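Enquirer: have a look at this fold, sequence not included:
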């Protein structure tokens, strides 16, 4: 549905911090499913952990947040150069490790979507097994109005 080139036009993050590779499903205003192909040569595996590579939980959360941004941006038709996203709430539970060779699937559902932000539920899974669950709250500010 959306490939990496299209995601680069939507997300403010850039390599090496772009943490989703493709959107598989998108129902604007409601739901999105994205994937991250986790490879052995990811930069974060260098030190996390030597001899036992595990994707850091904070980066799983970041992948969830990026997926949420895509859902919001596609729903509200937002230009990435015109807004800033502020994630203020993230309740997350980690259930299993993510390792090289895994395909991390992220499903995000909108609980509330406003012009100024939203609250979303996110579930990350590998081969159908839940590895993390989160509730994410964020606000959106127009760059012209944002003085921070």
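Expert: Here it is on my side, so go on. In this text the structure is predicted, and so the values were computed from the model without any measurement.

Enquirer: C-alpha from now on. contacts and neighbour counts both.
Expert: OK.

Enquirer: how far out from the middle of the chain is the longest helix anywhere in the chain?
Expert: What stands out as the longest helix in the chain, according to DSSP state H, is helix 57-76. Chain-centre distance of helix 57-76: 3 Å, with C-alpha atoms, centre = their mean, to the nearest Å.

Enquirer: can you check stretch 68-83 too?
Expert: 13 Å.

Enquirer: buried residues, the helix or strand where residue 84 lies. List them.
Expert: Under the criterion of DSSP states H and E, residue 84 resides in strand 83-94. Buried residues in strand 83-94, counted by 16 or more other C-alpha atoms under 10 Å: 83, 85, 87, 90, 92.

Enquirer: which of these lies closest to residue 138?
Expert: The closest of the buried residues of strand 83-94 to residue 138 turns out to be residue 87 (C-alpha to C-alpha; 4.2 Å).

Enquirer: the structure to be compared is supplied as follows:
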């Protein structure tokens, strides 16, 4: 008797390797609409060694990236809409950093898809530690062909 098939891991829909994922698990998912993920700031992450050596805190840009990653999971999880290959963060708006996270804290990252037009998607998101809102803002992502991006010529 074969074991039942396991559901695919929603994080596998992201283009990032595990070394650049700032989401450990998806804990809520409304395919194509909304997702909530968690990330434990372990303290062993390489970026914490320099940010800041005596008092490490999570860099704000990583909070924004985490929002984009959770939004990407929400977007790519809708089986009724074709997946967007090569999904990338292309813009951020109205981002506010309202607090910090330190090692041993667990972040709760929420993202809600606000709209999609062609290969552009906008989402709103937030990052919390417990009841504390530490970041919020909007991200725009795009995806499309896997054609190589050409560097400008001089």
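Expert: All right, it came through fine. Predicted model only: the values in this text are computed from it and were never measured.

Enquirer: work out the TM-score between the chains.
Expert: The TM-score (TM-score structural alignment, normalised by the length of the first structure) is 0.85; 141 aligned residues with a C-alpha RMSD of 1.9 Å.

Enquirer: give me the contacts around the strand holding residue 84 of the first structure.
Expert: By C-alpha atoms under 8 Å, 6 or more residues apart in numbering, the surrounding residues in contact with strand 83-94 of the first structure are 57, 61, 65, 69, 131-143.

Enquirer: now, those residues that are in strands?
Expert: 131-142 (DSSP state E).

Enquirer: those residues, buried ones only, as a ChimeraX selection?
Expert: To isolate the buried ones among those in ChimeraX, judged by 16+ other C-alpha under 10 Å, type:
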select :131,132,133,134,135,136,137,138,139,140,141
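
Enquirer: list the contacts of residue 134 of the second structure.
Expert: 97-101, 126-128.

Enquirer: quick one: map it onto the first structure.
Expert: Mapped onto the first structure by TM-score structural alignment, residue 134 of the second structure lines up with residue 131.

Enquirer: show me which positions of the longest helix of the first structure end up buried.
Expert: In helix 57-76 of the first structure, counting by 16+ other C-alpha under 10 Å, buried: 57, 60-75.

Enquirer: and for stretch 16-28 of the second structure, what span of the first structure is it aligned with?
Expert: The aligned range for stretch 16-28 of the second structure is 13-25, by TM-score structural alignment.

Enquirer: re earlier: could you flag which of the contacts of residue 134 of the second structure are buried?
Expert: Listed as buried from these are 97, 100-101, 126-128; burial here means 16+ other C-alpha under 10 Å.

Enquirer: list the ones among those that fall in strands.
Expert: Counting by DSSP E, the part of these found in strands is 97, 126-128.

Enquirer: just put those residues in CSV and tack on distance to residue 53 of the second structure.
Expert: Below are those laid out as CSV (distance: C-alpha to C-alpha, whole Å):
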residue, distance to residue 53 of the second structure
97, 21
126, 26
127, 23
128, 23
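
Enquirer: before we move on, back to that, who's in contact with the match of stretch 16-28 of the second structure?
Expert: 1-4, 7-8, 31-37, 43, 59, 62-63, 66-67.

Enquirer: nice, that's everything, thank you.
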